[in-house]
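# After the sequence you'll find the predicted model.
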Amino acid sequence: MRVTSVSIALALAALSISTSLYGQRPDDQIDARSMALVERAKTARAAGNLNGANDLLETALVVDPRNREAFKQLAEIARVQQLPGKSIRFYREALTIEPNDVAALRGQGEAMVQKGALGRARENLAKIRTLCGKEAECAAATTLAAAIAKGPPVTATAQQTVVPPPPAN
């Protein structure tokens, strides 16, 4: 009697899991409407309309939350707006969808440099170099290495001001 109820429960669990997996789209099939919104957002961004581009990208993600390109574009807009933490978060979302996206790793690394997290940026550089393999010139690795070498931008609060000593009497 106990075996029957357990086997029925397992059968129902297997049925519900297989049904939910059957209804999902493969990762590489992004809704065409979402891709069209990303293209419109790129045009708006090129025209200097960052807020309009941001709205279009958010709409693209509502249409299809698996649109990795929309996350990467949102991250780029955040970097331009000097919001490296937000940019890192959007790149993390893109990397959740595809962990081996070299462009997202490079962008996240550059945002980490902008924020001052050089150690984590170096981790991204090492992963990019691993993914590039034997390619002697990996553009993403070269770009990120240059950003790391340059270091984080100097902000007004980080600059040291030297106050001259008062004159001796």
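Thanks, I have it. Numbers count the residues shown, from 1 in each chain.
# When you work out contacts or count neighbours from here on, use the C-alpha atoms and nothing else.
OK.
# Check which helix or strand the nearest residue to residue 75 once chain neighbours are set aside maps to.
Closest residue to residue 75 apart from its sequence neighbours, by CA to CA, 6 or more residues apart in numbering: residue 87 at 4.1 Å. Element membership for residue 87 (DSSP states H and E) is helix 84-97.
# what's the distance between that helix and the middle of its chain?
3 Å (CA atoms, centre = their mean, to the nearest Å).
# by contact count, what packs against that helix?
helix 68-80, helix 102-115 (3 or more CA pairs under 8 Å, 6 or more residues apart in numbering; DSSP states H and E).
# Nearest to residue 135, out of those helices?
Closest approach to residue 135 among the helices and strands packed on helix 84-97 is made by helix 102-115 (13.2 Å; CA to CA).
# Pasting the second one now:
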Amino acid sequence: MPHIFAYMLFGLLGLVSMALDPAMAAGTEEATEVDADYTKAKAKIAAEDYAGALPLLDQLTASQPENADAWNLRGYANRKLGNMDVAAASYTTALTLNPGHLGALEYQGEMFVELGQTDAAKANLKKLQDLCGDCEQAEDLAEAIGVSG
């Protein structure tokens, strides 16, 4: 009888360790690789290497179509490169997946400013303020619009 409890304890410890390590729980290294690609893409964007980030982001959005963060960064990189149609579609996808995505609301709003669509940008600002008050994203968008937050 004591052996059963030992097996149960080892099984429980195994489950806990998998919960603490998502890559292990998935049974593959794909989760770690995806995180690494996302991290690489963010680093390229931080270095203003938008063209270098796009292949990583295209790959991420293809392999993880439900990843609103990847769609948002894909929109950002495309906007910075002047690909407004692709940027708009990417932001729309990010916001369809997560309507309260603060980054996508800010960046889409900044795109609206660049396109001269001030009313749409102000609508995004209102959504941000409703979601997070005077958070960084709302302040940055207000500044881009040229209004006080």
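Received it, and whenever you're ready, just let me know what you need. Keep in mind that what you see is a predicted model, and the values were worked out from it rather than measured.
# picking that back up, residue 49 of the first structure: which of the helices and strands packed on helix 84-97 of the first structure is closest?
helix 68-80 (10.3 Å).
# buried ones in the helix holding residue 87 of the first structure?
Residues of helix 84-97 of the first structure classed as buried by neighbour count (16 or more other CA atoms under 10 Å): 84, 85, 86, 87, 88, 89, 90, 91, 92, 93, 94, 95.
# same question, stretch 4-23 of the second structure
If you call a residue buried by 16+ other CA under 10 Å, then stretch 4-23 of the second structure has these buried ones: residue 23.
# so it aligns onto which residues of the first structure?
On the first structure, no counterpart of stretch 4-23 of the second structure exists by TM-score structural alignment.
# Spit out the contact partners of residue 18 of the second structure.
For residue 18 of the second structure, the contacting residues are 24, 25, by CA atoms under 8 Å, 6 or more residues apart in numbering.
# Is residue 34 of the first structure in contact with residue 60, as I believe?
Yes: taking contacts as CA atoms under 8 Å, residue 34 of the first structure lies within contact range of residue 60: 4.4 Å.
# Now do the shared contacts for those two.
Common neighbours of residue 34 of the first structure and residue 60 (CA under 8 Å, 6+ apart) are residue 67.
# Return the distance of the longest helix seen in the second structure from the chain's centre.
Looking across the second structure with DSSP state H, the single longest helix is helix 2-20. With CA atoms, centre = their mean as the basis, helix 2-20 of the second structure stands 35 Å off its chain's centre.
# got it, and stretch 100-110 of the second structure?
10 Å.
# picking up where we left off before, burial-wise, tell me which of the helices and strands packed on helix 84-97 of the first structure comes out on top.
Most buried of these by mean neighbour count (mean count of other CA atoms under 10 Å) is helix 102-115; its value is a mean of 25.
# So what touches it?
Outside helix 102-115 of the first structure, the residues that reach it (CA under 8 Å, 6+ apart) are 72, 76, 79, 84-85, 87-88, 91-92, 94-95, 118, 120-122, 124-125, 128, 131, 140-141, 143-144, 147-148, 151-153.
# what's the answer for stretch 119-134 of the second structure, then?
100, 102, 105-106, 108-113, 135, 137-138, 141-142, 145, 149.
# As JSON lines, the helices and strands packed on helix 84-97 of the first structure with distance to residue 42 of the first structure would be great.
What follows is these, written out as JSON lines (distance: least, CA to CA, whole Å):
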{"stretch": "helix 68-80", "distance to residue 42 of the first structure": "8"}
{"stretch": "helix 102-115", "distance to residue 42 of the first structure": "16"}
